[in-house]
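*Asks:* what follows is a predicted structure for the sequence shown.
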Amino acid sequence: MARRLDPRPRHQQIAAELRAEIMSGALKTGEQLPSTAHLVTRFNAANATIQRALQSLKDEGFVRGHAGKGVFVRDRHPFVVKAATYKSPSPQGYSYELLKVGEVRPPNDVAAALGTPDGDLVMMRSRLLVHDGDPVELSWSYYPLHIAAGTPLAANKKIRGGAPQALADLGFPEQYFEDRISVRQPTTEEVEGLDLPADVPVFRQFRVIYSHAGQPVEASILIKGGHLYELAYQQAADA
């Protein structure tokens, strides 16, 4: 069977090649990128195409231009998310903006994860995570009403200690969780909420929190810009 050819516009293909070299360390922090003339020859592309590719990398924060000097790799370190941890409500350099709290009909995957009957409502809390003033994550967390109604989880204000503390105080401490990670193109809400550059995909992290006896008590959808994050997993050594 014939393999699919890369259908992307040429500037996206070139940006992808340079992005991969930066992420692998082949192009190091502070290093000047080859000249536009060199890139035109290397990629057999028009000058305007190279400029579009470089602009994409600038928008994503991989490189920056210095007038009269050239384009250089930025000192940019991705946010490394340890997928086996529950982020504290105010980690260093971060802050949460509470966007909305209320009773909603959950998405189908959330309803299935929580065991919510069709048509039943759940409590939803949506938040924006900000780092040094820049938006880095949108999240929607859902809770069964029999757990959340009339509790801090239903209040339109931040929770001291965060949702994990609220659940623990209600007698539903986290015992374990399951994550599903996927990558897709962002919705308009996600592009605007996270101020994403063009053509940047997002990580979609679907997390279900379980308490005693495997009872699901929270399902969350977390959206992160693919140009900002690395997800880190660690497996404990066998005893």
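*Replies:* Great, that's in hand.
*Asks:* from here on, contacts and neighbour counts on C-alpha atoms
*Replies:* Will do.
*Asks:* mind checking how far the nearest residue to Phe43 once chain neighbours are set aside is from Glu21?
*Replies:* Nearest non-adjacent residue to Phe43, counting by CA to CA, 6 or more residues apart in numbering: Ile14, 7.3 Å away. Plainly put, Ile14 is 11 Å away from Glu21 if you go by CA to CA, to the nearest Å.
*Asks:* another one to put next to it:
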Amino acid sequence: MARSFADKRSAHQKIAATLRRKITRGDLAPGAKLPSTSVLMEEYSVAGTTVQKALLMLKDEGLLVGHPGKGVFVKGGTQHAVSPAVYMPPAAGGEPYRWITEAAKRSQRGATKLLDVGPVSPPHEVAVALGLEEGELALLRKQILLLDDEPTELTNSFYPLDLAEGTAMMDRRKIRGGTPTLLAELGYPPRAFVDEVSSEIPTEEEVVALELPKDMPVMLTFRIVYSDGDRPIEVSLLAKAAHKYRMRYRLAVT
């Protein structure tokens, strides 16, 4: 027999969760007007203050906007589906980083902000993935990816020092076409990647960098990029706001 279990969240959190799912999955489209407070009170059998708390949560998350005298409307839309594979190939000769060109295809403005560059002691799982010896350093390149000036992804990318030393990867400046392009030029083109995706409680750095609302988890991707001979050339930790994005993979079935 299944054990008894109850949702211990407050009423306004439960209502916000239901409305959030309708927005992110497209049942409430961008621009749609929400029912009035009185209608929502009756639907969920709660007081008006509870409804207002739920709507305030979604406003803070950027999913709703209120227009005085008119009502509350859906500001955000369905979650943006990110297809990692389209960002993996090196940029064509002279073209910008694929984050920027792919954004332009969607009529968005993509940009990157470089936060830090330098040798570091990598996290344990990164060192293992790169095949580093105990105490061996890796190059960290940390940046924020933006869409239409809004922070979208915080990336911590690590590279073996024997690949990075003596190259533009060591410099605190952006690389034309991104690191995949530079690595390909060095003879290490990306051939395959493995993603492990999880939902996690954000660190303070992630909350600030991504301007996350209170109690919002992040979607964390642990990515290993391989070149010829299955050599790992990059390991990244990629954090996105969990309520705004979803991952899309298309894989052949053999």
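*Replies:* Thanks, I have the structure now. As the structure is a prediction and not an experimental result, all values here were calculated from the model.
*Asks:* thinking again about what came up before, Ile14 and Glu21 of structure 1: who's more crowded?
*Replies:* Under the criterion of other CA atoms under 10 Å, the comparison of Ile14 of structure 1 against Glu21 puts Ile14 first, with 20 against 13.
*Asks:* show me the contacts for that one.
*Replies:* By CA atoms under 8 Å, 6 or more residues apart in numbering, the contact set of Ile14 of structure 1 is 43, 50, 53.
*Asks:* so which of those comes closest to Leu98 of structure 1?
*Replies:* Using CA to CA, Ala53 comes nearest to Leu98 of structure 1 of the contacts of Ile14 of structure 1, at 35.6 Å.
*Asks:* what do we get in structure 1 for Thr181 of structure 2?
*Replies:* Aligning on TM-score structural alignment places Thr181 of structure 2 opposite Gln165 in structure 1.
*Asks:* can you check Gly118 of structure 2 too?
*Replies:* With TM-score structural alignment as the criterion, Gly118 of structure 2 lines up with Gly102 in structure 1.
*Asks:* in this structure that match contacts Trp140, no?
*Replies:* No. Using CA atoms under 8 Å, Gly102 of structure 1 makes no contact with Trp140, being 11.2 Å away.
*Asks:* which residues are in contact with each of the two?
*Replies:* Shared contacts of Gly102 of structure 1 and Trp140, defined by CA under 8 Å, 6+ apart, are found at 124-125.
*Asks:* distance between the ends of stretch 243-254 of structure 2?
*Replies:* Using CA to CA, one end of stretch 243-254 of structure 2 lies 33 Å from the other.
*Asks:* what about Leu154 of structure 2, how many neighbours?
*Replies:* Other residues near Leu154 of structure 2 come to 24 when the count uses other CA under 10 Å.
*Asks:* what does stretch 27-45 of structure 1 contact?
*Replies:* 10, 14, 21-22, 46-47, 50-51, 70-76.
*Asks:* for whatever residue of structure 2 lines up with Pro201 of structure 1, what are its contacts?
*Replies:* Counting by TM-score structural alignment, Pro201 of structure 1 lines up with Pro217 in structure 2. Applying CA under 8 Å, 6+ apart to Pro217 of structure 2 gives the contacts 199-202, 241-243.
*Asks:* and which of those is nearest Gln143 of structure 2?
*Replies:* Nearest to Gln143 of structure 2 among those, counting by CA to CA, is Ala241 at 15.4 Å.
*Asks:* what's the separation between that closest one and Lys8 of structure 2?
*Replies:* In terms of CA to CA, Ala241 of structure 2 sits 24 Å off from Lys8 of structure 2.
*Asks:* neighbour count for those two, which is higher?
*Replies:* Just comparing Ala241 of structure 2 and Lys8: by other CA under 10 Å the higher neighbour count belongs to Ala241, 25 against 8.
*Asks:* doesn't Leu154 make contact with the more buried one?
*Replies:* No. Counting by CA under 8 Å, Leu154 is not a contact partner of Ala241 of structure 2; they are 9.6 Å apart.
*Asks:* list residues touching both of the two?
*Replies:* Common neighbours of Ala241 of structure 2 and Leu154 (CA under 8 Å, 6+ apart) are Leu210.
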